[in-house]
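Trainee: Sharing a model that was predicted from the sequence below.
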Amino acid sequence: MHRRSSLIPMLIIGALFFIFGFVTWLNGSLIPFLKEICSLNEFEALFVTFAFYIAYTVMALPMAFVLEKTGYKKGMALGLVVMAVGALLFIPAAQSAEFLVFLLALFTLGTGLTILQTASNPYIVLIGPIESAAMRISIMGLINKSAGVLAPLVFTALILADIQPDPSLLAHELIKPYAIMAAILAALALFVYFSSLPEIEFEEDPYDDENIFGFPRVVLGAVALFFYVGIEVIAGDTIGLYAQSIGMENATALTSYTMFFMVIGYIIGAVAIPKFLTQEKALTLSALFGIILLFGVAFSSTSDTSFSEILWGWSGVMLLPNSLLFVALLGLANALVWPTIWPLALEDLGKHTAKGSALLIMSIAGGALLPLAFGKTAQLTHNMQEAYLLGIICYAVILMYALKWHKMKGWRG
């Protein structure tokens, strides 16, 4: 691609990343909400994340071929249209209060996001110098996670403002917000289609005949992202369930705390990379910090709020028990993982970028499978707090990519 920075493409992609964040992190509020109206246990409720994120694995490679035919700009518009259809499916889901219909709607939303993510992430990587790609993705992540802060608050304010004693009536509260969302997504699709967003143009490269699986940094990058998305979703989408399990009120709003710390992390990335931190070092520090926080989650108090009081006791913000605060702080540890793995994995792929991007997008299946493993562990052990220790495996894999795997030019080293 001819690398040329442009304010207009950044603004358009920024708007799309806001949509990614808003739609994605509504799941954290939907999980405890649907758990109540559909009478689910913790394991069943986490099929919300499974249906949403498994779409990335099922649809990523087909969407890569679509992008090769349509181009990146038209592909983004198509993704928004599919998302609008997914939002509309929430209307019959809410009318029937059937969990399977909700899952179908979530899968459709995830399919639309698959197209958008497959197109937009390499676009941001390739629109400027590769050395500062993590900085650009951090800016997009800042926008994305700011939407993630707002989404649970908006959901709680709109959906739970008029509490209905009948679960089926409560489900109907979803109809108007998702109808509005569908209209906004359709309007955005038209905007992107007719916008001045330039198409990606690839230069000739020496890897034209190379199979994408011949690039270990891409394959292992997908492995690292699988475990990263798993722990990111666990941190963002189970905090409400965890709070519910220890008797806290306003559980549907707590994803905002995790997203708040992710926003802080993205600000650090936008400022510090590459001026003060290399992409590799930021990834290493993130993995180590995540491991430390998981021990804090598992072994700190579920009643003491001392750490929370030190952090923001003066502000009037709802205080979290220490253990819940450590779950929220995982957002800070997670923030720079996605922005750093993408440029490290896609460097010099040339015309293989779409397939490499699709492979990385498929790894978002970690958000479908690992929360289910977390939920099943919590259900079997009757201890959700210690179940968070499963995340150590995730950060160990990320650490390996940061220290060794991203440097591999071939499978022999």
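Mentor: Structure's in. What do you need?
Trainee: use CA for all of it now, contacts and neighbours both
Mentor: Fine.
Trainee: tally of neighbours for I267?
Mentor: Counted with other C-alpha atoms under 10 Å, the neighbours of I267 add up to 18.
Trainee: Grab the nearest non-local neighbour of it.
Mentor: Spatial nearest neighbour of I267, excluding adjacent residues (C-alpha to C-alpha, 6 or more residues apart in numbering): L142 at 6.6 Å.
Trainee: Could you do A179 as well?
Mentor: Nearest residue to A179 in three dimensions, chain neighbours excluded: L88, at 6.0 Å (C-alpha to C-alpha, 6+ apart).
Trainee: re the thing from before, surely the residue nearest to I267 and M259 touch.
Mentor: No: using C-alpha atoms under 8 Å, L142 is not in contact with M259; the gap is 9.6 Å.
Trainee: Compare the two and say which one has the larger neighbour count.
Mentor: Shown here are L142 and M259; by other C-alpha under 10 Å, M259 has more neighbours (31 against 28).
Trainee: On the three-state scheme, the more buried one is what?
Mentor: Classification of M259 using DSSP: H, G, I helix; E, B strand; the rest coil returns helix.
Trainee: if we can go back for a sec, secondary structure element for the residue nearest to I267, which one?
Mentor: Per DSSP states H and E, L142 falls inside helix 133-159.
Trainee: who's in contact with the next helix or strand after that helix?
Mentor: The helix or strand immediately downstream of helix 133-159 is helix 167-171, counting by DSSP H and E. The list of residues contacting helix 167-171 from outside it, by C-alpha atoms under 8 Å, 6 or more residues apart in numbering, reads E36, I37, C38, A94, Q95, S96, A97, I163, Q164.
Trainee: The structure to be compared is supplied as follows:
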Amino acid sequence: MAAGIAGVAQENNNQSEGGNYTFALTSLTSLFFMWGFITCLNDILIPHLKGIFDLSYSQAMLVQFCFFGAYFIVSLPAGTLIKKIGYQKGIVLGLIIAAVGCMTFYPAASMQSYPVFLFALFILASGITILQVSANPYVSILGKPETASSRLSLTQAFNSLGTTIAPFFGALLILNEATEVMTAAQEAESVQMPYLFLAGMLLVLAAIFAYLKLPTVKEHTPEVTDITGSAWQYNHLVLGAVGIFVYVGAEVAIGSLLVNFFAEPNIAAMEESVAAKYIAYYWGGAMVGRFIGAAVMQKIPAGKVLAFNAAAAIVLLLITIFASGALAMWAVLAIGLFNSIMFPTIFTLAINGLKQHTSQGSGILCLAIVGGAIVPYIQGLLADTIGLQLSFLLPIICYVFIVHYGLKGSKPKNV
């Protein structure tokens, strides 16, 4: 998913002291794995909570609304906080807040309260946001600036590993525990132990990172006192922000509805616990596609690769909408493969040529991740009104814009 949230552009503005940072980078990969794992669990929670509380699709999508809404609300304050306390303490704080969010699932289940579940998700996502705002730029400056993108790509591969494994965890420990003979209260309580386990893991990581002697790095801010204009004056940056918005929204919306889609009688008629395991193909495809895309873009311009992938996603969505059975099922899963390179490609194309406005542009792109809160909710409304299968028309609109951005909108041009 959209894991490289903040600081991808920081290599343009930061430099580090010389040193061997292998141990620090190895430790940081665990963080990328954890937040990918936890974020992907939302795809399991949505059908589970939908059944427990008898929710409409739009109501169930409030899970993603609260989760990704936290990114929009917390990102900028988190950036200010990290400047004061430093990267390592920011990581520890993010882990602790995320653990508190996980622990809040326990009273939410005991109270059988959907609003409390949503509150718990907001706390959890706030912690992950602080974690990302700390870890991404930290990875970026732990080494030579010219290899920053390579380091981020490597650590983000572990994020994709987390999103690939999480569906099996959720299917086994959450959906498998829920049976037809269970009461709503018992089904709600099935999330308590898995999220307490996650809270424990997060607290262990917090203790480890509080104890570790990670390198202290110095940020280098260019002494530019006569900065004029704004990142908003760059058309390709503004369109890139829209691209991030629709991409994250489409990716999250599709992943969120997979379990319910596979349960449809004309698709696969799968039980939720079985369908959940297939989500791994969607997110696993994204992991594989990153390696393929990185090789392809060595020879083909990034904009063209982006447009091709978005066009392929459109074709697959049309099959998803108008076909049935295994064809529709595998078509929607294959979209993950073509999603793979979209976030980093849109991001890098959007910040290209911003010069002294790069940091501001990076922040604008980070805020655009709120698309993961809004687009899924709109698709939920569509699913309630025109049906689940036809609701996949919305992601098509998102990918049409991305095709345009890859071919034309990404070309630098001042407004």
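Mentor: Cool, got the structure. Predicted model, so just to flag it, every value in this text is computed and none were measured.
Trainee: and the helix holding L142 of structure 1, what other elements does it pack with?
Mentor: Packing contacts for helix 133-159 of structure 1, counted by 3 or more C-alpha pairs under 8 Å, 6 or more residues apart in numbering; DSSP states H and E, involve helix 7-25, helix 27-37, helix 99-126, helix 255-272, helix 337-346.
Trainee: The shortest one vs structure 2, average offset?
Mentor: It stands for helix 337-346 of structure 1. Here helix 337-346 of structure 1, set against structure 2 after superposition, deviates by a mean of 2.5 Å using mean C-alpha distance after the TM-score superposition for structure 1.
Trainee: what sits up against that helix?
Mentor: By C-alpha under 8 Å, 6+ apart, helix 337-346 of structure 1 touches 121-122, 125, 130, 133-135, 137-138, 141, 217-218, 221, 225, 228, 279-280, 282-283, 286, 353, 356-357, 360, 406.
Trainee: Now the buried members of those.
Mentor: Neighbour-count burial (16 or more other C-alpha atoms under 10 Å) is assigned, among these, to 121-122, 125, 130, 133-135, 137-138, 141, 217-218, 221, 225, 228, 279-280, 282-283, 286, 353, 356-357, 360, 406.
Trainee: Which strand or helix spans the equivalent of A358 of structure 1 over in structure 2?
Mentor: Under the alignment (TM-score structural alignment), A358 of structure 1 maps onto G363 of structure 2. In the assignment (DSSP H and E), G363 of structure 2 maps to helix 358-367.
Trainee: how big's the offset between that helix and structure 1?
Mentor: Mean for helix 358-367 of structure 2 is 3.5 Å (mean C-alpha distance after the TM-score superposition for structure 1).
Trainee: orientation of that helix relative to helix 342-351 in degrees?
Mentor: 140 degrees (axes from the mean of the first three to the mean of the last three C-alpha atoms, to 10 degrees).
Trainee: How about S323 of structure 1: what's its closest non-neighbour residue?
Mentor: V297 (4.5 Å).
Trainee: and what of A199 of structure 2?
Mentor: Spatial nearest neighbour of A199 of structure 2, chain neighbours left out: A99 (4.3 Å); criterion: C-alpha to C-alpha, 6+ apart.
Trainee: My guess is that neighbour contacts L198. True?
Mentor: Yes: counting by C-alpha under 8 Å, A99 of structure 2 does reach L198; the two are 7.3 Å apart.
Trainee: neighbour-wise, which of those two wins?
Mentor: Neighbour count, other C-alpha under 10 Å: between A99 of structure 2 and L198, A99 has more, with 26 against 18.
Trainee: hang on, L161 of structure 2 packs against G284?
Mentor: Yes: between L161 of structure 2 and G284 there is a contact at 7.3 Å, judged by C-alpha under 8 Å.
Trainee: With structure 1 overlaid, how far apart is stretch 122-130 of structure 2 on average?
Mentor: Comparison of stretch 122-130 of structure 2 with structure 1 after fitting gives an average deviation of 1.4 Å (mean C-alpha distance after the TM-score superposition for structure 1).
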